[in-house]
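**Q** Show me how the following folds:
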Amino acid sequence: MHAIVITQPGGPEVLSWQEVPDPVPGPGEVLIDIVASAVNRADVLQRQGLYNPPPGATQVPGLECSGVIAAVGEGVDGLRVGDEVCALLAGGGYAEKVVVPWQQVMPVPKGVPLVEAAALPEVTCTVWSMVFMAARLRRGETLLVHGGASGIGTMAIQLAKAFGAHTVVTVGSAEKAERCLALGADEVINYREEDFAEKVKADVILDIIGGKYLPRNVDALNIGGRLIIIGLQGGTRGELHIGKLLTKRASIHAAGLRGRPVEEKGAIVRSVVENVWPLVESGAVQPVIYARVPIDQAAWAHQMLESGGHVGKILLAR
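**A** Predicted structure coming up:
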């Protein structure tokens, strides 16, 4: 098969479409013929040599895909050759085929085209597990989302709206502000012009920035607030005012998906299918797709992501 290979750490130009050995499913795994994948910020970090795959995972980037099951290993129940599916991956999405534990495979929601389904696994599993399972966002609470126009942000807006939360997002342009409001955001803060910590008090904050925003995130929390850190675009270190955290009886939770055990990912996937898929099928929640790029031109897709002008997901389609 062919796959994107990272020839060396560096810029988008190090991504090369090459012939590599076909993956073979083992016990508890399925082989998917990939129709589409999607670009995530973690793929950029891996390309730069800053985010290695978990032990045992393929070096091929790509944390999600959609496609058709081509083979099924021993001990797999409920999945058959020919099923149209999407999947949460530890890697391998930038390829023609991928092997994945069956627990991380999801049916394509009714009404969603197979290619567009590739935009769903990473964002739905991240937002659902962090905002709703970990932070326990409740109806009537305020959610602050940094990077509201990102793939994660556009999904967080829609899910928070569907469950009755008040949603505030940060963006960097008027165009992105309009798109977020159209998706259901209640308030938008342009971080280039305003300090979010002076504008909002949130019960839950979903943060992709990390160290740079840590002090102001704590300032922006309500009593009993929950800060969820899922990214490090603003660095790995920040000053934490523990006194403020204690006074607010607040908590900080930092976590990702990629390195979790299969059993944990499987539990998240099942919860997403149960709680999020009905919203997708009803049209209340939809994948937000900015562009489709041929999978062998992944370097172009990475340039697009790093330019910062996108809203939603960038797909890699075969």
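
**Q** Only C-alpha atoms from now on, for both contacts and neighbour counts.
**A** OK.

**Q** Just the helices from the protein, written as ranges.
**A** Ranges of helices in the chain, per DSSP state H, are 41-47, 121-127, 151-162, 174-183, 196-199, 214-220, 242-247, 262-275, 277-282, 298-307.

**Q** One more sequence to fold, the one below, so I can look at both together:
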Amino acid sequence: MLFGYPSHDLPADDISRRLNDLRVVVNAFGHQHDDPSAVCDDRVTGDIELVFYNGGIAIVEIESMILRPRRDQAIVIPPFAHHSIGTDPADPHDNYYLHFDVEPLYRREEIVSLLTASGTHFIVSPSSPDRLRGVYEAIASLIAARPPGYLAAVTGLASAIVAELVGDATASRPAVAEERARGTYDERADRVIRFLSDAIGQAVDIDSIAAACGMSRTTLHAVVRGSFETTPMRLLSFLRLRRAEQLLRSTALSVKEIAATVGFRSPYHFSSEFSNRYRVSPSAFRSANRRV
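**A** Down below sits the predicted model:
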């Protein structure tokens, strides 16, 4: 038990085993309340976002789908989903937001699938909203006080939130959840991700990636296509932008320094790629986001 929050007691099935194998990485956390300006328009981020609503009026649009979350409901915003969040100035929304990733990274889509397994699109209705609210409040208190070791405690509490919401989302449709948990993931994809993550700042090509991962070019393309629905070089570009996003959130490095660190030939190329993906410049992204 951590800060009064019991460990999530999922059944001993394939879903719980897979959750136990994952590590949650917290990128950002915050509490928005009594602020009519706390809105966003056509925003894109590279991680998973969970928004838990305490009250007020919220209008959320995710990939052209309009949602009206109520108090005690959570919204799941997948990576790179275009979304807008609005409110009524007369009754501003009150919510906690949590940005996170999972390791290994190639299983991130699996977690999004489990969080949305209830069939209610991007909305999850927690079975114990007051308990979940208490966990969010505990995270907020830790971040405000920043005691020694607080980041580890925040990670543990964030993991509990993810487990709780996955359990609630999958409880009503266990057959769908089990199917999504099993997935079709190729373990060789983890080998590719690890190499590309280590090689983010290096000049690599298809041949060097294939050789480092112990695969032929054909096998490499098949593994990456099967697990990520993209090509190896596009996957590398994605990882570079994700690393750049983390550096923009958490360091004072200049945009030029970040571009070089993550392997872009020029800051202009980096800014163009980042803006195309996130619909905002690196500098504007840094201004609008803050790290835990």
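
**Q** Would you pull the TM-score for this pair?
**A** Put the two chains on top of each other and the TM-score (TM-score structural alignment, normalised by the length of the second structure) is 0.26; 128 aligned residues with a C-alpha RMSD of 6.2 Å.

**Q** possible to save the helices of the first structure as a markdown table with distance to I189 of the first structure and mean neighbour count?
**A** A markdown table is the format used below for the helices of the first structure (distance: least, C-alpha to C-alpha, whole Å; neighbours: other C-alpha atoms under 10 Å):
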| stretch | distance to I189 of the first structure | mean neighbour count |
| --- | --- | --- |
| helix 41-47 | 22 | 20 |
| helix 121-127 | 20 | 23 |
| helix 151-162 | 13 | 25 |
| helix 174-183 | 8 | 17 |
| helix 196-199 | 7 | 15 |
| helix 214-220 | 13 | 21 |
| helix 242-247 | 23 | 12 |
| helix 262-275 | 29 | 17 |
| helix 277-282 | 27 | 17 |
| helix 298-307 | 20 | 18 |
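
**Q** Looking at those, which is nearest to W17 of the first structure?
**A** Put simply, out of those the one that sits nearest W17 of the first structure is helix 298-307, at 8.5 Å, with distance taken as C-alpha to C-alpha.

**Q** Mind giving me the packing neighbours of that closest one?
**A** Helices and strands in packing contact with helix 298-307 of the first structure are listed as strand 313-317; criterion 3 or more C-alpha pairs under 8 Å, 6 or more residues apart in numbering; DSSP states H and E.

**Q** list the helices and strands the strand it packs on packs on?
**A** Counting contacts by 3+ C-alpha pairs under 8 Å, 6+ apart, strand 313-317 of the first structure packs against strand 29-38, strand 289-294, helix 298-307.

**Q** How are the strands of the second structure distributed by residue range?
**A** Taking DSSP state E to define them, one finds strands in the second structure at 23-32, 40-43, 48-55, 58-62, 65-67, 74-77, 83-87, 94-103, 123-124.

**Q** which one of those strands lies closest to I258 of the second structure?
**A** Of all those, the one in closest proximity to I258 of the second structure, counting by C-alpha to C-alpha, is strand 23-32 (17.4 Å).

**Q** what helices or strands is that closest one leaning on?
**A** Using 3+ C-alpha pairs under 8 Å, 6+ apart, strand 23-32 of the second structure sits against strand 94-103, helix 129-145, helix 150-171.

**Q** mind putting those in a markdown table, distance to S227 of the second structure and mean neighbour count included?
**A** Below are those laid out as a markdown table (distance: least, C-alpha to C-alpha, whole Å; neighbours: other C-alpha under 10 Å):
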| stretch | distance to S227 of the second structure | mean neighbour count |
| --- | --- | --- |
| strand 94-103 | 15 | 20 |
| helix 129-145 | 32 | 17 |
| helix 150-171 | 21 | 20 |
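
**Q** mind checking which of these is nearest F228 of the second structure?
**A** Minimum separation from F228 of the second structure across those (C-alpha to C-alpha) falls at strand 94-103, 14.8 Å.

**Q** what does the closest one contact?
**A** Contacts to strand 94-103 of the second structure, defined as C-alpha atoms under 8 Å, 6 or more residues apart in numbering, come from residues 22-34, 47-56, 108, 136.

**Q** wait, which of the helices and strands packed on strand 313-317 of the first structure is closest to D219 of the first structure?
**A** When those are compared by C-alpha to C-alpha, helix 298-307 sits nearest D219 of the first structure, at 29.0 Å.

**Q** angle of the closest one against strand 289-294?
**A** 160 degrees (axes from the mean of the first three to the mean of the last three C-alpha atoms, to 10 degrees).

**Q** hmm, back to that, just send the helices and strands packed on strand 313-317 of the first structure back as CSV, with distance to V85 of the first structure too.
**A** Converted to CSV, those look like this (distance: least, C-alpha to C-alpha, whole Å):
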stretch, distance to V85 of the first structure
strand 29-38, 8
strand 289-294, 18
helix 298-307, 22
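
**Q** Looking at these, which is nearest to H146 of the first structure?
**A** helix 298-307 (16.3 Å).

**Q** could you redo the strands of the second structure as a markdown table and give each row distance to Y268 of the second structure?
**A** Written out in a markdown table, the entries for those read as follows (distance: least, C-alpha to C-alpha, whole Å):
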| stretch | distance to Y268 of the second structure |
| --- | --- |
| strand 23-32 | 26 |
| strand 40-43 | 21 |
| strand 48-55 | 27 |
| strand 58-62 | 30 |
| strand 65-67 | 34 |
| strand 74-77 | 29 |
| strand 83-87 | 26 |
| strand 94-103 | 27 |
| strand 123-124 | 38 |
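
**Q** out of the ones you listed, nearest to S275 of the second structure?
**A** Each of those was checked against S275 of the second structure via C-alpha to C-alpha, and the shortest separation belongs to strand 40-43, namely 11.3 Å.

**Q** got the buried residues for the closest one?
**A** By 16 or more other C-alpha atoms under 10 Å, the buried positions in strand 40-43 of the second structure come out as R43.

**Q** Provide a list of residues in contact with the closest residue in space to K97 of the first structure that isn't next to it in sequence.
**A** Excluding the flanking residues, the one nearest K97 of the first structure by C-alpha to C-alpha, 6 or more residues apart in numbering is D33, at 4.7 Å. Taking C-alpha under 8 Å, 6+ apart, we find D33 of the first structure in contact with G67, V68, I69, A70, E96, K97, V98.

**Q** still on that earlier bit, looking at the helices and strands packed on strand 23-32 of the second structure, which is closest to S237 of the second structure?
**A** Each of those was scored for nearness to S237 of the second structure using C-alpha to C-alpha, and the closest is strand 94-103 (17.2 Å).
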